[in-house]
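In: dropping the sequence and predicted coords here.
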Amino acid sequence: MAATENWRCGDCDTFNVPAERVCAICGGTRRGPGPAAAPPRHGAPRPAAKRPAPARPAADWRCTKCDTNNTRDDTTCLVCGAGWKTAAKPAVRKKGPAKRATKRPPPKKTTPAAAPAATPAPAPAPASTPRRESLFHPPPVATGYVPTAPIPTPTPPPAPAPAPRPWTPPPPRRRPGGCGGCLIALVVGGALLFGAQAYLKSQDSGTGGTDGSGTAAACPTRIADELPSGGGAELVEAYRTENKQITLCRTTAGELYYYGEFSDHREAGIAMRATTTSDGYEASNDPYRYVIHGDLVTIYKSDAQIGEETVTPEPSPQ
């Protein structure tokens, strides 16, 4: 009879079946045999003591808190630690051929040697339900979960490098003194024009400009070549300043021109249309304007005076 009696764990007071050598709850080893069973009493038989609930799940189970599959040997969830009694959920199994249930021999009726078995205390629940993010960590191999390699995120190919810009040579450098030379030439031209006017006035008074036969002097050939229809142009008047020469010539069409240049001919002169005023001459090359009056030539730019020089008559311009 002693080999068929349930035995009580000395550590957690849990009754275990005779076939188990360790406690199903705490894992404690079975100690010496329990006290001998009391002799049976005569009379009406007592009802058989109820067998305590099994301390392990009967099959694989799924935790209802974190939805993790556990085996029948696990009494607590592998992920969140919840007890199987409070969080058990039948695990989903693949359909397969049904197995025949094996009949277990009914336990023999025994008289309990001690007080009725106490209900085992449930395993303490975790302080807080774990977050679902914990499922991203792979559980033990016992659950059958095998982590897969992450799928790489497709990235667009890099944009092609822009084509190099074609090389273009730098613009040619302008020679210094171009505009300044033009301005100086215009000033010189104005001065020369003033001198030519004085010279022509002296010609009109009978002191020059015509020979004994009364014919007007010819415009210098190099200047006449710069005038529109300058062939056969006549010299009207010529002037000279400190370093410039002004020559006024009239074409055969009756057009009066002002030609200003440097006295040493370092740069080409400028020819422009001119008119006769009450006291001299006036020529324009927008935005510049040259006015010869008396013994002065005044230069204007957009009606603002920018220079003035003294002129003297040039009797024989070259």
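Out: It's in.
In: going by C-alpha atoms from here, please, whenever you check contacts or count neighbours.
Out: OK.
In: wait, isn't Thr298 in contact with Ala283?
Out: No. With contact defined as C-alpha atoms under 8 Å, Thr298 does not count as touching Ala283 (10.8 Å).
In: and the two? Which one has more around it.
Out: Ranked by neighbour count (other C-alpha atoms under 10 Å), Thr298 and Ala283 place Ala283 first, with 25 against 20.
In: tell me the spatial nearest neighbour of that one, not counting adjacent residues.
Out: Ala274 (4.2 Å; C-alpha to C-alpha, 6 or more residues apart in numbering).
In: give the contact list for the one you found.
Out: Counting by C-alpha atoms under 8 Å, 6 or more residues apart in numbering, Ala274 makes contact with Leu256, Tyr257, Tyr258, Tyr281, Glu282, Ala283, Ser284.
In: where does the second one sit: helix, strand or coil?
Out: Secondary structure of Tyr257, reduced to three states by DSSP: H, G, I helix; E, B strand; the rest coil: strand.
In: second one coming, line it up with the first:
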Amino acid sequence: MILKSPEKTPHLSHLEILQSRSHELEPERILAYGKELAGFLGESSLPYFIDLATLPSHQDLYGLRLPYNGHFFQMDSLLLFRTFLLILEAKHLKGKLYFNEANQLIQLKDSEEESIYDHPLIQAELQKQQLTSLLNQLGYPPIPIYTLVAFTHRKAHLSFHHEDMLPLQRLPFRLTELSKMFRDPILSIDQLRGLGKKLLSLHQDRKYDFITDFRSIRNGVFCPNCKPVLMKWYYGKWICRKCQFRDHQAHISALKDFYYLFGNMINNKQAKWFLQLDSVYTTSRMLNQLELPSTGGYKFRRYDLSPLIQKK
């Protein structure tokens, strides 16, 4: 049972929207987007192969970010069994992969470009230590925690052999082996369910800095067919200036972009600018039709865009 599915984090959505809306994208944001996207793709590829394994009942949480001693630690995937817990680290890397003498993971791409990463199994072991301490603080009995690393990219060339660092296709077989290694139940069914719910309640998304310079962002409503071509509001509908596609609700997608770029609150003036509308009255009517929570009087009203995100 999946308690927390693989999904784009707010930070990934923020970086993704910047790719099309930023007038001048900084190199570090391009790199950050690539890293976050690879993490999401890696996590998203795990459930199918986990389902192929012959396993007892378990609860799965993806992208779990938990508090620990004033900081946070994040696990790509955590599988909860009555007999043991499994931390599963996903690495979505292509090219030749090997370890140097310093125990660093080296990625060599076709372009001969070399990248260096922390040892993924050591990463998972550090997460294990933090999770063990957290479970102790929560009053749970000691339970074995195992760590695995799955390389999820189909063009990953592993030039090493390790039973706990394996290509994705090997994952179902290794999971079945592990389930046979741990046979003695530590947690009751109720404890297992309670643990899953407790960890889920402790999850906190990573915070990021909102854009403060509105001039750095390209405003407007993008056509879903020929993005980033803009649409124009004309007699109650959005019309693409290129393909003539029509849509009555295209502004909702743009308002979601605003949410991830600038935060959850928006006023009439900001919405008029971002949607490129000609009239404050049209803007006000459009926002009111969405039935969003709002604060302030007519002139100073601010709308909360959060429900647009929660509906997805």
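Out: On my side now, so go ahead. Predicted model only: the values in this text are computed from it and were never measured.
In: and the TM-score between these chains?
Out: The pair, once superposed, lands on a TM-score of 0.18 when counted by TM-score structural alignment, normalised by the length of the second structure; 90 aligned residues with a C-alpha RMSD of 6.4 Å.
In: what's the closest of the contacts of Ala274 of the first structure to Leu192 of the first structure?
Out: Nearest to Leu192 of the first structure among the contacts of Ala274 of the first structure is Tyr258, at 8.6 Å by C-alpha to C-alpha.
In: leaving out chain neighbours, which residue sits closest to that closest one?
Out: Going by C-alpha to C-alpha, 6+ apart, Tyr258 of the first structure has Leu248 as its nearest residue, at 4.8 Å.
In: cool, Tyr288 of the first structure as well?
Out: Per C-alpha to C-alpha, 6+ apart, closest to Tyr288 of the first structure is Lys301, 4.5 Å.
In: rewinding a little: which secondary structure element contains the residue nearest to Ala283 of the first structure?
Out: If you go by DSSP states H and E, Ala274 of the first structure is part of strand 270-277.
In: report the buried residues of that strand.
Out: Residues of strand 270-277 of the first structure classed as buried: Ile270, Ala271, Met272, Arg273, Ala274 (neighbour count, 16 or more other C-alpha atoms under 10 Å).
In: tally of neighbours for the residue nearest to Tyr288 of the first structure?
Out: So Lys301 of the first structure, with other C-alpha under 10 Å, has 15 neighbours.
In: test my guess that it contacts Arg289.
Out: Yes. Counting by C-alpha under 8 Å, Lys301 of the first structure touches Arg289, with 6.4 Å between them.
In: next secondary structure element downstream of the helix ranked longest in the first structure?
Out: If you go by DSSP state H, the first structure has its longest helix at helix 178-204. Counting by DSSP H and E, the next helix or strand C-terminal to helix 178-204 of the first structure is helix 221-224.
In: could you check that next one and say which residues are buried?
Out: Residues of helix 221-224 of the first structure classed as buried by neighbour count (16+ other C-alpha under 10 Å): Ile223, Ala224.
In: what does stretch 283-290 of the second structure give?
Out: For stretch 283-290 of the second structure, the neighbour count (16+ other C-alpha under 10 Å) marks Thr283, Ser284, Met286, Leu287 as buried.
In: so the last one sits in a helix?
Out: Yes. Secondary structure assignment places Leu287 of the second structure in a helix (three-state DSSP).
In: can you give me the angle the longest helix of the first structure makes with strand 270-277?
Out: For helix 178-204 of the first structure against strand 270-277, the angle by axes from the mean of the first three to the mean of the last three C-alpha atoms, to 10 degrees is 40 degrees.
In: may I see the buried residues of helix 178-204 of the first structure?
Out: 181-203.
In: okay, the residue nearest to Tyr288 of the first structure and Leu186 of the first structure: tell me how far apart.
Out: Here the distance between Lys301 of the first structure and Leu186 of the first structure works out to 11 Å (C-alpha to C-alpha, to the nearest Å).
In: likewise Leu296 of the first structure?
Out: Taking C-alpha to C-alpha, one finds Leu296 of the first structure at 14 Å from Leu186 of the first structure.
In: please apply the same query to His293 of the first structure.
Out: For His293 of the first structure relative to Leu186 of the first structure (C-alpha to C-alpha), the value is 16 Å.
In: which one of the buried residues of stretch 283-290 of the second structure is nearest Gly95 of the second structure?
Out: Distances from Gly95 of the second structure to these, taken by C-alpha to C-alpha, are shortest for Leu287, at 48.3 Å.
In: next up, the contacts around the closest one.
Out: Tyr303.
In: and if you look at Ile306 of the first structure?
Out: Ile299, Tyr300.
In: and whatever helix or strand it lives in with helix 178-204, angle?
Out: For Ile306 of the first structure, the host element (DSSP H and E) is strand 304-310. Here the directions of strand 304-310 of the first structure and helix 178-204 differ by 50 degrees (the same axes, to 10 degrees).
In: how about strand 304-310 of the first structure: buried residues?
Out: Residues Glu308, Glu309, Thr310 are the ones in strand 304-310 of the first structure that count as buried (16+ other C-alpha under 10 Å).
In: same check on stretch 246-256 of the second structure?
Out: The neighbour-count check on stretch 246-256 of the second structure (16+ other C-alpha under 10 Å) flags Arg246, Asp247, Ala250, His251, Ile252, Ser253, Ala254, Leu255, Lys256 as buried.
In: looking at those, which are in strands?
Out: Arg246, Asp247 (DSSP state E).
In: reformat the buried residues of stretch 246-256 of the second structure as CSV; add distance to Thr147 of the second structure.
Out: Shown next, in CSV, are those (distance: C-alpha to C-alpha, whole Å):
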residue, distance to Thr147 of the second structure
Arg246, 51
Asp247, 48
Ala250, 44
His251, 45
Ile252, 42
Ser253, 39
Ala254, 41
Leu255, 41
Lys256, 37
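In: which ones among the buried residues of stretch 246-256 of the second structure map onto helices?
Out: Judged by DSSP H, those include Ala250, His251, Ile252, Ser253, Ala254, Leu255, Lys256 as members of helices.
In: can you tell me which of those residues is nearest Thr176 of the second structure?
Out: Lys256 (41.7 Å).
In: distance check, that closest one against Val221 of the second structure.
Out: Counting by C-alpha to C-alpha - Lys256 of the second structure and Val221 of the second structure are separated by 11 Å.
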